[in-house]
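Asker: No letters, just coordinates:
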């Protein structure tokens, strides 16, 4: 079966491509390389022994999207990652985010709507919950007003898909609400490769450990948590990638009770920033130079998932630990930096 992975050279997308190819799917990657490195393509090929099809394309160009689907009429499913994802940048440049994250979604869905049957998986986020009222967060938790244009695009994206599914019975879709993906493939041939200053904790940790960064900033130690630092649900990217394959198989086998649903994808366990720092030091033997600084505006106190629905409906749960993820992230950082 032919599966299109938009943004397939990005951090999560590349790991999903690997898992798909190892399960026998034919993969076509679409990426405009705005936040990805072409070398990732070589890593995917080396891991799987299979060279996926690749089209360099900007999905904001509607004519290119129409042309792509006219040439690939045998597409069985689309997994949609292509989007801008930096919260701070979205606040500074909201129109870029609304164009890149929503127009591209609409153009892809318009093409899938034309097909007799279509399957679609959307890369969503736990940001849709904001600061949830209760922990762990279930899928029944209310969607709160977004803290950023980025978060808003995930909320609106889910609404668009749900609206389209309501009037398009031949379209089957699942939105996966990720918590905090970290780590890398065990081969260290693909991993998280942020361009510029990383937005996420673990690349900041690994870059501090290699000396690229003088010091790690820990934003706030006065939160109402056991050690005062913010709590998140850190999931190994390989576990996250496998969730996409399981969800896709459910869609392809027509095993879902409705043609639209959404799931939390996390570990079900919250870890504070200092717990992550300590776990990294333990598994690597590296001491981190870190400093407590003021809180960042917009950061929630804690967010971790209830994953019961994903386990019961999809038959998916995590297999890898926080320590596994940190060890793989460190191995990846050493590999790309020649450390």
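Answerer: Arrived safely. This is a predicted model, so every value here is computed, not measured.
Asker: Please count neighbours and contacts with C-alpha atoms only from this point.
Answerer: OK.
Asker: number of nearby residues for residue 63?
Answerer: The number of residues packed near residue 63 is 10, by other Cα atoms under 10 Å.
Asker: is it fair to say it lies in a helix?
Answerer: Yes. Counting by DSSP: H, G, I helix; E, B strand; the rest coil, residue 63 is found in a helix.
Asker: Hmm, residue 14 is touching residue 44, no?
Answerer: Yes. Using Cα atoms under 8 Å, residue 14 is in contact with residue 44, at 6.9 Å.
Asker: Look at the two and report which has more neighbours.
Answerer: residue 14 (26 against 23).
Asker: Which element, helix or strand, includes the more buried one?
Answerer: Counting by DSSP states H and E, the element that carries residue 14 is helix 11-22.
Asker: Against which helices or strands is that helix packed?
Answerer: Contact here means 3 or more Cα pairs under 8 Å, 6 or more residues apart in numbering; DSSP states H and E; on that basis helix 11-22 packs against strand 2-6, strand 26-31, helix 39-48, helix 237-252.
Asker: residue ranges for the strands of the stretch 51-200 of the chain, please.
Answerer: 53-56, 75-80, 118-125, 171-178, 180-182 (DSSP state E, counting those that start in this stretch).
Asker: Now those in CSV, please, with extra columns for mean neighbour count and distance to residue 69.
Answerer: Compiled in CSV, these are given as follows (neighbours: other Cα atoms under 10 Å; distance: least, Cα to Cα, whole Å):
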stretch, mean neighbour count, distance to residue 69
strand 53-56, 13, 12
strand 75-80, 22, 8
strand 118-125, 23, 12
strand 171-178, 25, 15
strand 180-182, 23, 30
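Asker: circling back to that earlier point, got the buried residues for the helix holding residue 14?
Answerer: The neighbour-count check on helix 11-22 (16 or more other Cα atoms under 10 Å) flags 11-21 as buried.
Asker: Including distance to residue 29, could those residues go into JSON lines?
Answerer: Listed next are the buried residues of helix 11-22 as JSON lines, based on distance: Cα to Cα, whole Å:
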{"residue": "11", "distance to residue 29": "13"}
{"residue": "12", "distance to residue 29": "13"}
{"residue": "13", "distance to residue 29": "9"}
{"residue": "14", "distance to residue 29": "9"}
{"residue": "15", "distance to residue 29": "12"}
{"residue": "16", "distance to residue 29": "11"}
{"residue": "17", "distance to residue 29": "8"}
{"residue": "18", "distance to residue 29": "11"}
{"residue": "19", "distance to residue 29": "13"}
{"residue": "20", "distance to residue 29": "12"}
{"residue": "21", "distance to residue 29": "12"}
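Asker: Pasting the second one now:
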């Protein structure tokens, strides 16, 4: 199988097909990467050449399932808990206090981690909320994690992590919210119930439009895998998914310059976040330049600081499948649908 070579013509066809379905870009420099990652799929579907595999993806009755496997193969999934602390400090000190003040009447908070991989980011946000915000006691707090890779979301739901993923978790958080030690760490069921997971292709505008009434979106180190036109389309969908005011957080190496002028950039300490706001006040919680406003390295070992309201059993909730519901649905309906709530 390793002797099979992808021709330039087939590479062009495959990358165009992948782009059409997912928005993921494979430039010429990544031809070998695509070739090496897809070899295992040739064997799995009994194709002798990449040309046969291309025709399988175009015409075989099982092609939709194979696209799921293909996306599992070609996406990069390196992540860990408490990644990019400056952004988490901003979440804790500026973003959440402002959003909590805005939502005081409804006592509802919706957070979306887009491109969440195996769940480290949404679980990190859940830990911060549980420990740092007793003001949210009794609120309806929900965190949604989405990814194009079904395999990664299955890992997120299992909630079992190795030493690499947990290496930056403050020790007391690790003891409080995980069981096990050394080789494997299992997330506490309490956190698992707070986060729902769903397979979502960010390039699928029909399904993106079903997500509404979100307060905060994290989409870090994801947009870099798309070309400029795909980024514009995806970011526009994010904009419409947010309430007003709402907050959009992207990776340190990413920028919305030339992509979207609707968001208002807001610098804070060592990072920049983006606001959807018709009239957002200047941040009152900013501690720019401060180095001691960090997520605490120790927390008390008792029960969580808050007990939030959540629904369901921790199973992955399902967004509306393409073609079954074309009109926008609220975040509440999205989270409740799998649980049988109308």
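Answerer: Nice, I can see it. Keep in mind that this is a model prediction, so the values were computed, not measured.
Asker: And the TM-score between these chains?
Answerer: Once superposed, the chains reach a TM-score of 0.34 (TM-score structural alignment, normalised by the length of structure 1), with 154 aligned residues with a Cα RMSD of 4.7 Å.
Asker: picking up where we left off before, out of the strands of the stretch 51-200 of structure 1, which is closest to residue 90 of structure 1?
Answerer: Each of these was scored for nearness to residue 90 of structure 1 using Cα to Cα, and the closest is strand 118-125 (14.9 Å).
Asker: That closest one packs against which elements?
Answerer: By 3+ Cα pairs under 8 Å, 6+ apart, strand 118-125 of structure 1 packs against strand 75-80, helix 149-167, strand 171-178, helix 237-252.
Asker: now with 10 Å?
Answerer: Applying 3 or more Cα pairs under 10 Å, 6 or more residues apart in numbering; DSSP states H and E, one finds that strand 118-125 of structure 1 contacts strand 2-6, strand 75-80, helix 104-112, helix 149-167, strand 171-178, helix 237-252, strand 260-265.
Asker: To residue 231 of structure 1, which of the ones you listed lies closest?
Answerer: strand 171-178 (15.0 Å).
Asker: Tell me the helices and strands packed up against that closest one.
Answerer: By 3+ Cα pairs under 10 Å, 6+ apart, strand 171-178 of structure 1 packs against strand 75-80, helix 104-112, strand 118-125, helix 149-167, helix 237-252, strand 260-265.
Asker: Name the residues of the second one that are buried.
Answerer: For helix 104-112 of structure 1, the neighbour count (16+ other Cα under 10 Å) marks 104-109, 111-112 as buried.
Asker: where exactly do the helices run in the stretch 51-200 of structure 2?
Answerer: For the stretch 51-200 of structure 2, the helices defined by DSSP state H, counting those that start in this stretch cover 63-74, 85-90, 96-102, 120-132, 150-158, 163-166, 171-177, 189-194.
Asker: circling back to that earlier point, and the strands of the stretch 51-200 of structure 1 as JSON lines, adding distance to residue 219 of structure 1?
Answerer: Below are these laid out as JSON lines (distance: least, Cα to Cα, whole Å):
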{"stretch": "strand 53-56", "distance to residue 219 of structure 1": "37"}
{"stretch": "strand 75-80", "distance to residue 219 of structure 1": "31"}
{"stretch": "strand 118-125", "distance to residue 219 of structure 1": "21"}
{"stretch": "strand 171-178", "distance to residue 219 of structure 1": "22"}
{"stretch": "strand 180-182", "distance to residue 219 of structure 1": "17"}
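Asker: The ones you listed: which one's closest to residue 322 of structure 1?
Answerer: Comparing the strands of the stretch 51-200 of structure 1 by Cα to Cα, strand 180-182 comes nearest, at 8.7 Å.
Asker: Downstream of the closest one, the next helix or strand is which one?
Answerer: helix 201-209.
Asker: And that next one, what's buried?
Answerer: Quick answer for helix 201-209 of structure 1 (16+ other Cα under 10 Å): 201-209.
Asker: And the strands in the stretch 101-250 of structure 2, which stretches?
Answerer: Going by DSSP E, counting those that start in this stretch, the stretch 101-250 of structure 2 shows strands at 108-114, 140-147, 160-161, 178-179, 185-187, 195-199, 214-219, 242-250.
Asker: mind checking which of those strands is nearest residue 230 of structure 2?
Answerer: Across these, closest to residue 230 of structure 2 is strand 214-219 (Cα to Cα), at 14.3 Å.
Asker: which strands and helices sit next to the closest one?
Answerer: Other elements packing on strand 214-219 of structure 2 under the criterion 3+ Cα pairs under 10 Å, 6+ apart are helix 96-102, strand 108-114, helix 120-132, strand 140-147, helix 228-241, strand 242-250, strand 271-276, helix 331-336.
Asker: closest one to residue 38 of structure 2 among the ones you listed?
Answerer: Of those, nearest to residue 38 of structure 2 by Cα to Cα is strand 140-147, at 19.6 Å.
Asker: Columns distance to residue 172 of structure 1 on top of the helices and strands packed on helix 11-22 of structure 1, output as JSON lines?
Answerer: What follows is the helices and strands packed on helix 11-22 of structure 1, written out as JSON lines (distance: least, Cα to Cα, whole Å):
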{"stretch": "strand 2-6", "distance to residue 172 of structure 1": "14"}
{"stretch": "strand 26-31", "distance to residue 172 of structure 1": "19"}
{"stretch": "helix 39-48", "distance to residue 172 of structure 1": "28"}
{"stretch": "helix 237-252", "distance to residue 172 of structure 1": "7"}
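Asker: I'd like to know which of those is closest to residue 120 of structure 1.
Answerer: For those, the distance to residue 120 of structure 1 is smallest for helix 237-252, at 7.9 Å, taking Cα to Cα.
Asker: on contacts alone, who are the packing partners of the closest one?
Answerer: Other helices and strands packing on helix 237-252 of structure 1, by 3+ Cα pairs under 10 Å, 6+ apart, are helix 11-22, strand 75-80, strand 118-125, strand 171-178, strand 180-182, strand 260-265, helix 322-337.
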